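Q: When you get a sec, could you give me coordinates for this:
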Amino acid sequence: MIIFKYAEQLARYIQQQKTAGKQIGFVPTMGALHNGHIALINQSKQTTAVTVCSIFVNPTQFNNPTDYQLYPNTIERDIMKLEAAGCDALFLPSIAEMYPRGTTGLEHYDLGYLETLLEGKFRPGHFQGVCQVMFRLLNMVQPHQLFMGQKDYQQCMVVSRLLTLMKSGIQLVTCPTLREPDGLAMSSRNMRLSLHDRQLATTIYQCLVFIKQQLNQGVSWPVIKEQAEKMLTDVGFRIDYVELADAKTLEPVTVTIQSYPGARVALIAAFLHDVRLIDNMLM
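A: Sure, this is the predicted structure:
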């Protein structure tokens, strides 16, 4: 695996691969890699000839400075995992490389209602930061396919919107959420959980399963929502949201499953002490 710290060097490498007729797959990450990330690498390797991964903890998408400072850094272990997975290239830029003019006064993207609800509502400015870094990464890597995980459901929709705004031909491939044996969605933030909190964290997955079961039985959403929220607060979660939305638009949906024609997704975001966890499940 070749490690690049500068976009100019990476661009030369990418151009060489494209000249040779090779398809480029790209997996953007913020490091602290787990098997969910490696599954994205594997998916890229199955469908493209060259897989590029990036590790960059983007400061502009953290609306909580403490969260940014506490984000796990396991770079040596990450490099070993990527090498073992057969990743071809790793882009490891500095903040100065990504934002040579600094991180203030950056461009603004028209994301419409997507940044007014759910994650957008509770993390103002977050998705602008996501777009700012993804715009730069996508222009630097110039991949044919972009691989992201379904756990960040709304983020995938935002990136899809960004690709439309860019008039880009890059194909976004959304891969299923990988879970631990007890159902907990794999996440870099899990590293920050104490052993006790790690056990409690599975309540989010249990809530999603409960929601799906209750919807299938025709129970009304307000009743389900109240019960699901109680499941979380009873074990110490502080809830940002427990919502049911249209799977394609993320607009809120409250009717019973029998009377709603489209697919829906249940989404949860909640804090366990100072660690914020998110998860979702298609209904």
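Q: make it CA atoms for all contacts and neighbour counts henceforth
A: OK.
Q: Which helix runs longest in this protein?
A: helix 126-141 (DSSP state H).
Q: and the helix or strand following that one, how far out from the chain's middle?
A: Using DSSP states H and E, the helix or strand that follows helix 126-141 in sequence is strand 145-149. Using Cα atoms, centre = their mean, to the nearest Å, the mean C-alpha position of strand 145-149 is found 10 Å from that of the whole chain.
Q: Stretch 56-75 too?
A: With Cα atoms, centre = their mean, you get 14 Å for stretch 56-75.
Q: cool, stretch 112-120 as well?
A: For stretch 112-120, the distance to the chain centre is 15 Å (Cα atoms, centre = their mean).
Q: Can you get me the start-to-end distance on that stretch?
A: Taking Cα to Cα, to the nearest Å, the first and last residues of stretch 112-120 lie 11 Å apart.
Q: List the buried residues in that stretch.
A: Within stretch 112-120, the residues that qualify as buried are 114-115, 117-120, counting by 16 or more other Cα atoms under 10 Å.
Q: now these in TSV, with secondary structure?
A: Formatted as TSV, the buried residues of stretch 112-120 follow (DSSP: H, G, I helix; E, B strand; the rest coil):
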residue	secondary structure
Leu114	helix
Glu115	helix
Leu117	coil
Leu118	coil
Glu119	helix
Gly120	helix
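Q: Nearest to Ser187 among those residues?
A: Minimum distance to Ser187 across the buried residues of stretch 112-120 is 16.3 Å, recorded for Glu119 (Cα to Cα).
Q: Report the spatially closest residue to that closest one, excluding sequence-adjacent ones.
A: Gln154 (7.3 Å; Cα to Cα, 6 or more residues apart in numbering).
Q: What segments of this structure are helices?
A: Counting by DSSP H, the helices of the chain are 7-19, 35-47, 65-70, 75-85, 95-98, 119-122, 126-141, 153-165, 195-200, 203-216, 221-234.
Q: Could you export the ones you listed as CSV, including distance to Phe271?
A: Below are the helices of the chain laid out as CSV (distance: least, Cα to Cα, whole Å):
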stretch, distance to Phe271
helix 7-19, 36
helix 35-47, 21
helix 65-70, 12
helix 75-85, 26
helix 95-98, 28
helix 119-122, 12
helix 126-141, 17
helix 153-165, 18
helix 195-200, 11
helix 203-216, 11
helix 221-234, 10
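Q: another one to check against the first:
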Amino acid sequence: MLIFDRQVALKEHLKSISYPKTTIGFVPTMGALHQGHLSLLQESLQNNTITIISIFVNPTQFNNNEDLAKYPRTLESDVQKIKSLNESILVFAPKVDDIYEGKTISEHFDFDGLENQMEGAFRPGHFDGVGTIVKRLFEIIQPTNAYFGEKDFQQLQIVRKMVEKEQLPVNVVGCHIFRESNGLAMSSRNERLSAHEKQKSAIIYQTLLDAKAKFGTKSAENIKEWVANKFERETDFKLEYFQIADEATLLPCLRKSKNRKYRAFIAVFVNNIRLIDTISLN
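A: Purely as a prediction, here's the structure:
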């Protein structure tokens, strides 16, 4: 298995093994890999000549320094998981200076308002950081296809918008959410949960399922009130937001339309650990 910590070395290697019909599949991650990440790699392996995974905790997308400091960094075990899946996968695990060249700041992007909803409203500058790192990784790797999990659906739409606006020749592929046996969406942050917290966090996905069931007969505002009241009674959890939004624009659903697709989005704190999830309502 080949592991690169410098972009120059990775670029040189890709030049040496590429040929006219080579396709490159790319899975960008911040490490602490779980089955959801591995499923993205499997999708890439099935559909591309070369598969690359990046492992890089990107500082510019964190608006909370404590969250950045506590983010799990498990490169050694990550590499073992990748190796057990397929030794041909290339690993790009750069240092901050290699990516940002001494200037750890974000570019500013206009995502047509997608960046102002939900995550963007509660995490100022977050999506500028996401856009910055994804654009740089795309420029370094020049993938044919890039794979993202739908748990971070807003991020997925942001990346698609960036690719469109920057006219980058990358096909962005959204992949299904992998869940724990109790329904909790797999996330690197789950590593920070105790067994008890992980078990109780099943309430997040159950709330989304209940919201989906109600969406056929209840208004979006009525469902939002129901969710807020539900979490007021749950002392172990703090609801940051629950929103029902248009999938394309991410704008809040004010009145349902038969011609639109909607999703429910939720962010919850469990003992200061922030978890997000989403579900399609159509």
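Q: if we can go back for a sec, right, so of the helices of the first structure, which gets closest to Leu184 of the first structure?
A: helix 203-216 (6.0 Å).
Q: Would you mark the buried spots in that closest one?
A: In helix 203-216 of the first structure, counting by 16+ other Cα under 10 Å, buried: 203-208, 210-212, 214-215.
Q: now what about it, what contacts it?
A: Residues from elsewhere that reach helix 203-216 of the first structure, judged by Cα atoms under 8 Å, 6 or more residues apart in numbering: 183-185, 221, 224-225, 228, 231-232, 256-257, 266-268, 279-281, 283.
Q: dump the residue contacts of His144 of the first structure.
A: By Cα under 8 Å, 6+ apart, His144 of the first structure lies in contact with 23-26, 169-171.
Q: related to what we said a few turns ago, just the buried members of the contacts of helix 203-216 of the first structure?
A: 184-185, 221, 224-225, 228, 231-232, 257, 266-268, 279-281, 283.
Q: and the gap between the nearest residue to Leu10 of the first structure once chain neighbours are set aside and Gly31 of the first structure?
A: The shortest distance from Leu10 of the first structure to any non-neighbouring residue, by Cα to Cα, 6+ apart, is to Phe4 (6.0 Å). In this view, Phe4 of the first structure and Gly31 of the first structure are 15 Å apart by Cα to Cα.
Q: Determine which member of those two has the greater number of neighbouring residues.
A: Gly31 (22 against 17; other Cα atoms under 10 Å).
Q: Relative to Met80 of the first structure, how far out is that one?
A: 12 Å.
Q: What of Gln43 of the first structure?
A: Counting by Cα to Cα - Gln43 of the first structure and Met80 of the first structure are separated by 18 Å.
Q: Between the two, point out the one with more neighbours.
A: Gln43 (17 against 11).
Q: got the contact list for that one?
A: Phe147.
Q: if I line the two up, what does Gly262 of the first structure land on in the second structure?
A: Using TM-score structural alignment, the partner of Gly262 of the first structure in the second structure is Arg260.
Q: Its match: what's it in contact with?
A: 246-247.
Q: now do the one 3 residues further on
A: Taking Cα under 8 Å, 6+ apart as the definition of contact, the neighbours of Arg263 of the second structure are 244-247, 278-282.
Q: can you count the residues close to Val134 of the second structure?
A: 18.
Q: And it, how far from Ser194 of the second structure?
A: Val134 of the second structure sits 31 Å away from Ser194 of the second structure, taking Cα to Cα as the criterion.
Q: Over to Phe215 of the second structure?
A: 32 Å.
Q: same check, this time on Arg73 of the second structure
A: Applying Cα to Cα to Arg73 of the second structure and Ser194 of the second structure gives a distance of 18 Å.
Q: Between those two, which is the more surrounded one?
A: A count of neighbours by other Cα under 10 Å puts Arg73 above the other of Arg73 of the second structure and Ser194, at 17 against 11.
Q: How about the contacts made by the nearest residue to the more buried one once chain neighbours are set aside?
A: Of all residues not flanking Arg73 of the second structure in the chain, Ala32 sits nearest, at 6.1 Å (Cα to Cα, 6+ apart). Residues in contact with Ala32 of the second structure (Cα under 8 Å, 6+ apart) are 72-75, 78, 188.
Q: Count the residues that sit near the closest residue in space to Val79 of the second structure that isn't next to it in sequence.
A: Excluding its sequence neighbours, the residue lying closest to Val79 of the second structure (Cα to Cα, 6+ apart) is Val91, at 7.9 Å. When counting by other Cα under 10 Å, one arrives at 23 neighbours for Val91 of the second structure.
Q: And for Phe122 of the first structure?
A: 15.
Q: How about the one 10 residues further on?
A: A total of 22 residues lie near Gln132 of the first structure under the criterion other Cα under 10 Å.
Q: And the counterpart of it in the second structure, how close does it get to Lys11 of the second structure?
A: With TM-score structural alignment as the criterion, the equivalent of Gln132 of the first structure in the second structure is Thr132. Thr132 of the second structure sits 19 Å away from Lys11 of the second structure, going by Cα to Cα.
Q: And for Gln35 of the second structure?
A: Gln35 of the second structure is 28 Å from Lys11 of the second structure, by Cα to Cα.
Q: How about Leu40 of the second structure?
A: In terms of Cα to Cα, Leu40 of the second structure sits 22 Å off from Lys11 of the second structure.
Q: Settle it for me: which of these two has more neighbours?
A: Per other Cα under 10 Å, whichever of Leu40 of the second structure and Lys11 has more neighbours is Leu40, with 23 against 14.
Q: Report the contact partners of the closest residue to that one other than its chain neighbours.
A: Nearest residue to Leu40 of the second structure, sequence neighbours excluded (Cα to Cα, 6+ apart): Tyr147, at 6.1 Å. Contact analysis of Tyr147 of the second structure by Cα under 8 Å, 6+ apart lists 25-28, 40, 44, 172-175.
Q: No more questions from me, cheers.
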